[in-house]
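Q: quick check, what structure comes out for this input:
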Amino acid sequence: MTSRGKFGLGLSVFGLLLVLAGCGQSGSNTGAQKTGTQTKPLKVTASQTMATADPTKATDVVSQAAIAQVYEGLYTTNKQGKVVPGIATKVVKPTNGGKTYTFTLRKNAKWSNGTAVTAQDFVYALRRQADPKTKSQEVGHIAEIKNATAINNGKLPLKDLGVKALSAHKLQITLVSKTPWFKYRLATELYPLNKKFTEKYGSNYGSSAAKTLSDGPYTLKKWTGTGDTWTYAKNNDYYGKKNVRIKTVNVQTVKDVSTAQNLFSSNSVQLTTLTGTHVQAAATGKLKKELHVTKSNRLAYLDWNSKHKTLTNTNLRLAVSYAINRESLVKNVLKDKSLAAKSAVTEGNFSNPSTGKDFNTDTGNLYPYNVKKAKAYWAKAQQQLGKKKLNIELLTSDDDVSKSVGEYIQSAIQQNLKGITVSLKTVPLNNEIATMEKGSFELASMGWTSDFKDPLDFLNKASITNAINFGRFHSAAYEKLIKIITDDKQSESARYTTMQAAAKMLAKNQGFTPLYQSTKATLISSKVAGVQPTLLRDTLYRYAYWK
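A: Here you go, the predicted model:
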């Protein structure tokens, strides 16, 4: 697997998203100016309890979002989501054919206990992640680093990892091959760790605020490891502390969207993320001026099990794809301003290097709704299969949104493709994951969130070499294109053309069937500025301030 991305089985993205809402007591703002420290707390909530503050082990989005507040890597992102220098003094240009990165670290970067952040802290953290003894579920974060996979498989020692401290403030990372998206890993996934502090707590590092050390804008406070509340407190040892305006951010878990919206309406919270019909209601109600919808780098799609001979039929898959009105799906079922999928790549993910056009605008709509074509392909499939009727089981997770979308797909297929009966099987998310991993399904829902901007991370979900290709779609011609894209030996424009060809081939063969791109709908108080979720990540509070 070439990305750290997150996959959700079932068509719901909502249970996995961080709810940027706030809850807590109001306080006086003794520093209401737009610069300098502001003492009035910003009150926010999360959609679920934080699991860990250990960046090597965090897999859920709430923990990962919290980690982004209290740690800083070599790079970070600005308010617009652009990669900018973090602990490194600049965004460097790799050498050695794009495989070697050499960084100079800020000499004034410190941990929250006052000790310096050094190159060795990055070496230690990356080796710890590669170490099979750590049992990191996110070893994919470092998959492109030289020897990382072999070390994690126990075939090489830790010292062979392609990362070196050339001096206290000089770090070198060597990759297996040129990786255009590696800068995003450095900005959103890879963080240093202080060896002495981390080893003091061992496997319990990051299990509470007291057992967590920060090098980022905020420190973690008041988190027991199991509680529903925690606090981000301004890190006075952070090199950029002058630009961190809000001193305290209080977080409380609020799982119910209606409750969070009510808290926002009463000004008890300053931010909250809405989902489903709440988005539609806010867009036309009193809160419409405070509703901000941003695109998410997440694609929901259907996965076909190629072990079933009948379901391998390309004409059947094409018939189903043409039978689904994606625009109606997002407008009448999701109702959260999600986008109908036009390709296997999300909108805003990538642009034509020559013209600047978005990948989807440039490539065209590869997944249109066309009942006439749907029926024609179904007729071809019937002839090839020697069947007039067909039963298909659609697997989804058991949350309300997933079930609603599943019912919509069921209705669309049965209404437009006479002879096909779709039965729904809904199970808890964990069970669905296990079922798909075993290949014990026919047609199933799937969601993939990518943490970097490159079409490859979506396109390779149909590669036979990818662990997330649960349906085991396999096309030699498609594999050839994926290898060319992955090897990245072409010019920018040629690689872009190859990615377009792969997207079109995927649509032609229906390796999987894209449905929609998720969005993040955030209510942001008019009293707060600097808050801006982006395609790749949620709000970084370091940029927030009271107006």
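Q: please count neighbours and contacts with C-alpha atoms only from this point.
A: Noted.
Q: list the residues that contact Gln69.
A: Gly216, Pro217, Tyr218, Thr219, Tyr232, Leu540, Tyr541, Arg542 (C-alpha atoms under 8 Å, 6 or more residues apart in numbering).
Q: cutoff 6 Å now
A: Residues near Gln69 by C-alpha atoms under 6 Å, 6 or more residues apart in numbering: Tyr218.
Q: doesn't Trp223 belong to a helix?
A: No: assignment of Trp223 by DSSP: H, G, I helix; E, B strand; the rest coil gives coil, placing it outside any helix.
Q: and it, what does it touch?
A: Ser208, Ala209, Trp230.
Q: which one of the residues you listed is nearest Tyr367?
A: Minimum distance to Tyr367 across those is 43.9 Å, recorded for Trp230 (C-alpha to C-alpha).
Q: neighbours of the residue nearest to Ser306 when sequence neighbours are not counted, how many?
A: Ranked by C-alpha to C-alpha, 6 or more residues apart in numbering and with sequence neighbours excluded, the top spatial neighbour of Ser306 is Thr312, at 5.0 Å. A count of neighbours around Thr312, defined by other C-alpha atoms under 10 Å, yields 18.
Q: what does Gly154 give?
A: 14.
Q: now swap in Asn391 and tell me
A: 11.
Q: what of Lys6?
A: 15.
Q: hang on, it packs against Thr449?
A: Yes: counting by C-alpha atoms under 6 Å, Lys6 touches Thr449, with 4.9 Å between them.
Q: report the separation between Gly379 and Ser423.
A: One correction, residue 379 is Ala, not Gly. Distance of Ala379 to Ser423, given as C-alpha to C-alpha, to the nearest Å: 21 Å.
Q: which one of these two is surrounded by more residues?
A: Ala379 (19 against 14).
Q: confirm that that one lies within a strand, as I assumed.
A: No: counting by three-state DSSP, Ala379 is not found in a strand; it is helix.
Q: so who does it touch?
A: Going by C-alpha under 6 Å, 6+ apart, the list of residues near Ala379 is empty.
Q: count of neighbours near Thr30?
A: The burial count for Thr30: 10, using other C-alpha under 10 Å.
Q: all strands for the stretch 101-250 of the chain, in order.
A: For the stretch 101-250 of the chain, applying DSSP state E, counting those that start in this stretch gives strands covering 163-167, 170-174, 218-221, 229-234, 248-253.
Q: scan the contacts of Trp223 and report the most crowded one.
A: Of these, with other C-alpha under 10 Å as the count, Trp230 tops at 24 neighbours.
Q: now the other sequence, so there's something to compare against:
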Amino acid sequence: MSRIQSIKRTIKSMSLSLAGIVLMVVLLSGCQSQQSDVKQAKSPVKDTLVIANDQDVPTLDPGLSNDSTSNRVIFDLFEGLVNQNQANQPIPGVAKSWKVSEDGLKYTFLLRKDAKWSNGKAVTAGDFVYAFRRNAAPKTASPQNYIFALIKNGKAVTEGKLPVEDLGIKALGEYKLEITLAHPAVYFPSVLTLPVTFPLYKPAIDQYGRSWTQPKHMISNGAYTLKEWIVGGHILEQKNPFYWDSKNVAIKYVKVLPTNTLSGYNGYRAGEIDIATPPPGIRLDALKKLFPNEVYSAPYLAIIYYWINVRKPGLDKLEVRKALSMVVNRESIAKNVIAMGQTAAYGIVPDMIQDGIYQYLYKELPSYKWVEMSMEKRIQQARKLLMEAGYSDQHPLRFQLSYNTSEFNKQIALSVMQMWKTAFGNMLRVTLANEEWKVYLNTVNSGNFDVARMGSNADINAPNQYVYQFTCHADSNAGGSCIKTIGEYYQKGLMAKTQRAYNENMAKAMKVAMENYLTIPIDNSQYTVLVKPYIGGYHPDQNYLNDVYSKWFYFKTSRSVKENN
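A: Reported below is the predicted structural model:
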């Protein structure tokens, strides 16, 4: 089974700054003065939205982007066939409408005739054909070219076995586009919200080569254009007068700053930044007390878990894996260690994927009845399982618990290790190991670990990438398991013609993975954003992907358009 038969997971370290933890005493000591500052804040007259983006943007090339930092800006500068609203639902973008053939294989898109490039020229079907072919070509080395495997001949094209002209996309006229899939995919419209599928202006790329993404070179079709890009400094976007929905774009300029979370937080407090992410170490309840009308917190389609390497002696036993999972108190970790609104995780996908339809799958599995038990009963049963597997005080189970370096990850690992020690005593001997992210990722991917922390966030609001990593030959299957029925259900789900069939087969695959305890889920992630009270238009309650577009926002003091949801 090829890795590019699914939406590949995007793994982020989710590592958090030790500096943020250390300085929390200083930050919280100023609570009273901060509260006073918030109450006295006035709505300024301004035309520039200032955003803290946490780090430098690696690229503004939609075909090369593979990170949320780059995408935050790319979503402003470009627009694909399909857009999304603040509930991550696909809505018309450059395509004003589309239809799907009865067999689920052909998508026909009708493009807006008023969609323009930033130089005033029309965005045509040919611009999408060029972008798809360019990004699917092996020489481009797009990190998200796996997406094209959904399209007819896409796998062979990305592997260099067929020319890009054989990719299943063609223009049926200037404003009509046809995409033929390799197999039905009910989630395909959501895939088209990813930057790798956005149109590209070929003349600019031909003329400027790699520097086409620089100011004065870039021709884009989004709500904003690129005015300045100072590496290590800032990015300045300017409202695009040729954007088809320009009348509903309220803010003239957007300034994006590459600050870490602590610097961004301080800039927010000082009134220099309008939107920022709070640093680690501040509890959500404390943050809401400091900024009662400025804190937005919502579930994020990401999950933290521990891979269990089933190739290792001892960990290859189901009884052992189940025992280890049973005694981890997820609720305690979420409430007392993380304390930013996260929730306990028992499944292999984030709870709120597809509006939570898989959230309580564990309740359908007899082997998960322990979730409702007291910790005392859990420990009794877990100890029995470990003894049945052949372990005792005299013959303890030994393994290493690994994590990528960060104080935050360390605290979670220490908590889990203490829970195991409390439950199993001398029946278990666990040591901790940590490495910097790049080294750690290589260690995990090579299978050179026992139990290892990982965090994974979704590309789209569907469980593909999470289920895929439990299939036999998935490149992301760090635990080394091979249970064929998971792959069979997964494939049936991918190729389902109806949403119902897709959901049912993905759920079946999840249940098999869960019953085999291949990972230890820890928590469902939550994201928190600080937004100044004079900014309107932001409704993140159902934005579980945390994809954000500046065109949603307006300044309440100078509101000139209707709120754009």
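Q: what's the TM between chain one and chain two?
A: After superposition, the two chains reach a TM-score (TM-score structural alignment, normalised by the length of structure 1) of 0.89; 518 aligned residues with a C-alpha RMSD of 2.4 Å.
Q: so which of the contacts of Trp223 of structure 1 persist in structure 2?
A: Listed in the original numbering, these still in contact in structure 2 are Trp230 (both residues aligned by TM-score structural alignment, their matches' C-alpha atoms under 6 Å).
Q: for stretch 403-411 of structure 1, the distance to its chain's centre please.
A: 24 Å (C-alpha atoms, centre = their mean, to the nearest Å).
Q: Tyr239 of structure 1 and Ala109 touch, don't they?
A: Yes: taking C-alpha under 6 Å as the definition, Tyr239 of structure 1 is a contact partner of Ala109 at 5.3 Å.
Q: before we move on, back to that, show me which of the contacts of Trp223 of structure 1 is closest to Ala507 of structure 1.
A: In terms of C-alpha to C-alpha, no member of the contacts of Trp223 of structure 1 lies closer to Ala507 of structure 1 than Trp230, at 45.3 Å.
Q: counterpart of that closest one in structure 2?
A: Aligning on TM-score structural alignment places Trp230 of structure 1 opposite Ile235 in structure 2.
Q: equivalent analysis for Ala187 of structure 1, please.
A: Per TM-score structural alignment, Ala187 of structure 1 is aligned with Thr193.
Q: how near is that match to Gln84 of structure 2?
A: Counting by C-alpha to C-alpha - Thr193 of structure 2 and Gln84 of structure 2 are separated by 7 Å.
Q: ok, Asp523 of structure 2 next?
A: From Asp523 of structure 2 over to Gln84 of structure 2 the distance is 26 Å, taken as C-alpha to C-alpha.
Q: do Ala141 of structure 2 as well
A: Applying C-alpha to C-alpha, the value for Ala141 of structure 2 to Gln84 of structure 2 is 26 Å.
Q: ok, those two, which is more surrounded?
A: Neighbours were counted for Ala141 of structure 2 and for Gln84 using other C-alpha under 10 Å; Gln84 has more, 21 against 14.
Q: grab the nearest non-local neighbour of the more buried one.
A: Nearest residue to Gln84 of structure 2, sequence neighbours excluded (C-alpha to C-alpha, 6+ apart): Pro90, at 4.5 Å.
Q: who touches that neighbour in this structure?
A: Asn83, Gln84, Ser190.
Q: closest to Gly341 of structure 2 out of those residues?
A: Taking C-alpha to C-alpha as the measure, Gly341 of structure 2 lies nearest Gln84 of those, at 25.1 Å.
Q: circling back to that earlier point, please identify the most buried of the strands of the stretch 101-250 of structure 1.
A: Highest mean neighbour count of the strands of the stretch 101-250 of structure 1: strand 218-221, a mean of 25 (counted as mean count of other C-alpha atoms under 10 Å).
Q: which bit of structure 2 covers that one?
A: Mapping strand 218-221 of structure 1 onto structure 2 (TM-score structural alignment) gives residues 224-227.
Q: distance of the spatially closest residue to Ala282 of structure 1 that is not a sequence neighbour relative to Tyr322 of structure 1?
A: Excluding its sequence neighbours, the residue lying closest to Ala282 of structure 1 (C-alpha to C-alpha, 6+ apart) is Lys288, at 5.4 Å. Applying C-alpha to C-alpha, the value for Lys288 of structure 1 to Tyr322 of structure 1 is 34 Å.
Q: those two: which has the busier surroundings?
A: More crowded of Lys288 of structure 1 and Tyr322, by other C-alpha under 10 Å: Tyr322, with 22 against 14.
Q: alignment lookup: Tyr478 of structure 1 to structure 2.
A: So, by TM-score structural alignment, Tyr478 of structure 1 is matched to Ile486.
Q: quick one: that match and Met510 touch, right?
A: No: using C-alpha under 6 Å, Ile486 of structure 2 is not in contact with Met510, being 7.5 Å away.
Q: what sits against the residue mapped onto Glu327 of structure 1 from structure 2?
A: By TM-score structural alignment, Glu327 of structure 1 lines up with Glu331 in structure 2. Glu331 of structure 2 sits next to Ala344 when contact means C-alpha under 6 Å, 6+ apart.
Q: how about a cut-off of 7 Å?
A: Neighbouring residues of Glu331 of structure 2 by C-alpha atoms under 7 Å, 6 or more residues apart in numbering: Thr343, Ala344.
Q: and the residue located most distally from the centre of structure 1, how far is that from Glu327 of structure 1?
A: With distances taken as C-alpha atoms, centre = their mean, the residue sitting farthest from the centre of structure 1 turns out to be Gly386, at 42.1 Å. According to C-alpha to C-alpha, Gly386 of structure 1 and Glu327 of structure 1 sit 33 Å apart.
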